[in-house]
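Peer 1: for reference, the sequence and a predicted model appear below.
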Amino acid sequence: MCGPMTDAILVMVTAPTADKAAEIARTLVEEGLAACGNVVPGLRSIYRWEGQVHDEPEVLLLLKTRAPHFEALRERVLQVHPYQCPEVLRLDVADGHAPYLRWIGDNVRPTP
């Protein structure tokens, strides 16, 4: 049996500090582009950038929103993020707890 259809998405964004991740989350929630942002500290990111391998502490920001808001959310992240090329990855939610999915929908601005 299939679960409820949903347009909920999870957007992953890394940030240099918990304060910066919280600032980004607060901006997106206040502007109605996300229902929630979880700041997850303690990442260690190893990546290649401009020909060099870097090993840096980072923070993960998990944003819950709806698919129709992704483009606006991505553009807003790019405006407020300090990185030249920030991670902004969309993960579609296949299913979930129906009341929580409704809560996401109820807490972002109306569909553009």
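Peer 2: Happy to help now that I have it. Nothing here was measured: the structure is a model prediction, and the numbers come from that model. Numbers count the residues shown, from 1 in each chain.
Peer 1: switch to C-alpha atoms for all contacts and neighbour counts from now on
Peer 2: OK.
Peer 1: who does the longest helix along the chain touch, helix- and strand-wise?
Peer 2: In the chain, taking DSSP state H as the definition, the longest helix is helix 18-30. Here helix 18-30 touches strand 36-49, strand 52-66, helix 70-80, going by 3 or more CA pairs under 8 Å, 6 or more residues apart in numbering; DSSP states H and E.
Peer 1: one more structure, for comparison:
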Amino acid sequence: MPDSDADAPVTAYVTAPRDAAADLASRLVDARLAACVNVVDCTSTYRWDDAVHEDEEAILFAKTTADRYPALAERLAGWHPHDVPCIERIDAADAHGPFAAWCAGAVVDAE
């Protein structure tokens, strides 16, 4: 298990255009804001400007810690091509101890 609540694993759930997903994932890992990012293709159906839209998108599952999540969300909102990006936090209630420790070590702020 993590050493502290700040090291607790958190997953950011993000949707993005498919052509932006790989870049966003790489930037998050490179900036040490995410330990890893899984990218999964999806189709999103949503209401925007009073009309229903359907777009081919990607879901990014970015693994980070509770401590690093605010910086991840802020930076991601700036990088994201949408004006109102979907960025949601999922807290891990019972993460596998070795995974939690690896995740915490991978997102240590190098600054």
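Peer 2: Arrived safely, thanks for sending. None of the values given here were measured: they were computed from a predicted structure.
Peer 1: quick check: TM-score for this pair?
Peer 2: The TM-score (TM-score structural alignment, normalised by the length of the second structure) is 0.89; 107 aligned residues with a CA RMSD of 1.8 Å.
Peer 1: related to what we said a few turns ago, minimum distance to residue 13 of the first structure: which of the helices and strands packed on helix 18-30 of the first structure has it?
Peer 2: strand 52-66 (5.0 Å; CA to CA).
Peer 1: does the closest residue to residue 108 of the first structure other than its chain neighbours count as helix, strand or coil?
Peer 2: Nearest non-adjacent residue to residue 108 of the first structure, counting by CA to CA, 6 or more residues apart in numbering: residue 32, 4.6 Å away. What DSSP: H, G, I helix; E, B strand; the rest coil gives for residue 32 of the first structure is coil.
Peer 1: is it true that residue 32 of the first structure touches residue 107?
Peer 2: Yes. Residue 32 of the first structure is in contact with residue 107 according to CA atoms under 8 Å; the separation is 7.0 Å.
Peer 1: burial count for residue 108 of the second structure?
Peer 2: 18 (other CA atoms under 10 Å).
Peer 1: likewise for the one 3 residues further on?
Peer 2: Using other CA under 10 Å, residue 111 of the second structure is surrounded by 5 other residues.
Peer 1: quick one, what contacts it?
Peer 2: Contact analysis of residue 111 of the second structure by CA atoms under 8 Å, 6 or more residues apart in numbering lists nothing.
Peer 1: what's the counterpart of residue 92 of the second structure in the first structure?
Peer 2: Superposed on the first structure with TM-score structural alignment, residue 92 of the second structure falls opposite residue 93.
Peer 1: count the neighbours of that match for me.
Peer 2: 16.
Peer 1: now what about the longest helix of the first structure, what contacts it?
Peer 2: Applying CA under 8 Å, 6+ apart, the contact partners of helix 18-30 of the first structure are 14-15, 34-41, 59-61, 63, 73, 76-77, 80-81, 108.
Peer 1: returning to that earlier point: what about the residue nearest to the match of residue 92 of the second structure when sequence neighbours are not counted, how many neighbours?
Peer 2: Using CA to CA, 6+ apart and skipping residues adjacent in sequence, the residue nearest residue 93 of the first structure is residue 9, 5.2 Å away. Neighbours of residue 9 of the first structure under the rule other CA under 10 Å: 22.
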